[in-house]
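S.K.: Give me the fold of what follows.
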Amino acid sequence: MNTSSYIEIMNSAIVSASHPPAPDPAQFKSTAVMALFFFRREPTLLFIQKADREGYAWRNQMAFPGGHVEQTDASVKQAAFRELYEETGIVSDNVEYIGSLGHFQTLKNRDIQAFTGIWNQKDEIVFETEEISRVLEIPFETLLKTHRKNGYAGHRPNVMELTYPYKDVVIWGVTAQIVHHLIEVIGEIL
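M.R.: The predicted model follows:
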């Protein structure tokens, strides 16, 4: 299947799906992430692993590129693209935007609006090692196999049991919730 076919299929599935709604904005600080696909032999998702720094709140955690919405951001979507560039060097012109996956809340009163798109791989990935230790490319099929094997399909496990191990890392917490939702929406059609 070619990239334009994936875009069409993903766009249709994401637009027609029900996504987690936004919470009361007075109770949560707005943040944004970009669940970014790219294609070599198969659909692959781009993740970052936060830096291994003493005292860093997100030390060693797996995440999608993203961060806080700033006052200078025109929208939450624009914040997701700004953060994507700041954390990976990927510019928005090289991403085919697909849509929003909805809102996911953290235990630390953050509302994360997750967006998704497809990267054309025309950028060289660069990142600041003070914040990010590495960028990982995880085949979507690997995440889907874990999803099925662990019985996650069709229901939402509690946050303590929902994990997606990959090689020497584990995707957990709100990032695992976003992965779970993404798989539930498009997993069977990719």
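S.K.: Please count neighbours and contacts with C-alpha atoms only from this point.
M.R.: Fine.
S.K.: Could I get the full set of helices for this structure?
M.R.: Counting by DSSP state H, one finds helices in the chain at the ranges 3-16, 76-88, 140-149, 173-186.
S.K.: List the buried residues of stretch 101-113.
M.R.: In terms of neighbour count (16 or more other Cα atoms under 10 Å), stretch 101-113 has its buried residues at L101, G102, H103, F104, Q105, R110, D111, I112, Q113.
S.K.: dump the residue contacts of the closest residue to the fourth one other than its chain neighbours.
M.R.: Just to be clear, that refers to F104. In this structure, F104 finds its nearest non-sequential neighbour in I112, 5.1 Å apart by Cα to Cα, 6 or more residues apart in numbering. Contacts for I112 were tallied using Cα atoms under 8 Å, 6 or more residues apart in numbering; they are S30, T31, A32, V33, H103, F104, Q105, T106.
S.K.: Before we compare anything, build this one as well:
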Amino acid sequence: MTANSLTLAQFLARFTLQPPAASAITLPRRQAAVLVPIVARPQPTLLLTKRASSLRKHAGQVAFPGGMMDSSDNSLIITALREAQEEVAIPPALVRVIGTLPAVTSSTGFQVTPVVGIIPDSIIYHANEAEVAAVFEMPLQEALRLGRYSALDIHRHGVHHRVWLSWFEDYFVWGMTAGIIRQLSLQTAGD
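M.R.: Next up, the predicted model:
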């Protein structure tokens, strides 16, 4: 292992997340959650998807598995785990949830809670072709490098927004997904 490599133990020691909530709290109506899956490899990776081009919203964009909270979901953690199972066949029982990041508001008006979880490297992904065009992994150490993200300031409906942009291989990572990864990086304790 090189001095520049990041192990899962180092990641867990460096980051401070909000602890997983055991029960749901009173939430606004338009709630959603995404799973931020960290694959437990010797050099951990971040699992991402490219959304199907046939989708009505956010078609072809790089994203985390996730979606809208169902009335049957007892918490946003359950929502993130259910959506990850539906989209890429990650069994909820195999996800070790380590916490959540602060919720962000999507351009479609949803409050989205990122749920960070560790998944074993033995999981075989099966993309739901109706929702996911591709599943790929990005080295966690590279994902967390703040210098890889560029800011773009835009005005939409009279409101200023800062959008984060980045490339990984042939994938354009931007918007909420890039912002969530960048926020995960900012959770570094002492860096």
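S.K.: Put one on top of the other, what's the TM-score?
M.R.: The TM-score (TM-score structural alignment, normalised by the length of structure 1) is 0.79; 172 aligned residues with a Cα RMSD of 2.7 Å.
S.K.: returning to what we had before: which one of the helices of structure 1 lies closest to E124 of structure 1?
M.R.: Relative to E124 of structure 1, the nearest member of these by Cα to Cα is helix 76-88, separated by 8.3 Å.
S.K.: Out of the contacts of I112 of structure 1, list just those in strands.
M.R.: In this view, the contacts of I112 of structure 1 that belong to strands under DSSP state E are S30, T31, A32, V33, H103, F104, Q105.
S.K.: Now the two most distant members of the residues you listed.
M.R.: V33 and Q105 (12.2 Å).
S.K.: Against T7 of structure 2, how distant is R41 of structure 2?
M.R.: Going from R41 of structure 2 to T7 of structure 2 by Cα to Cα, to the nearest Å gives 8 Å.
S.K.: Name the residue closest to the centre of structure 1, please.
M.R.: A35 (3.0 Å; Cα atoms, centre = their mean).
S.K.: quick one: contacts for the residue nearest to that residue when sequence neighbours are not counted?
M.R.: Nearest non-adjacent residue to A35 of structure 1, counting by Cα to Cα, 6+ apart: T116, 4.7 Å away. T116 of structure 1 is in contact with M34, A35, L36, F37, Y97, I98, G99, S100, L101, counting by Cα under 8 Å, 6+ apart.
S.K.: cool, A89 of structure 2 as well?
M.R.: Contacts for A89 of structure 2 (Cα under 8 Å, 6+ apart) come out as I124, Y125, H126, A127, N128.
S.K.: 10 Å - rerun?
M.R.: Listed by Cα atoms under 10 Å, 6 or more residues apart in numbering, the contact partners of A89 of structure 2 are L81, R82, E83, I123, I124, Y125, H126, A127, N128.
S.K.: Please tell me which one of these counts the most neighbours.
M.R.: L81 (27 neighbours; other Cα atoms under 10 Å).
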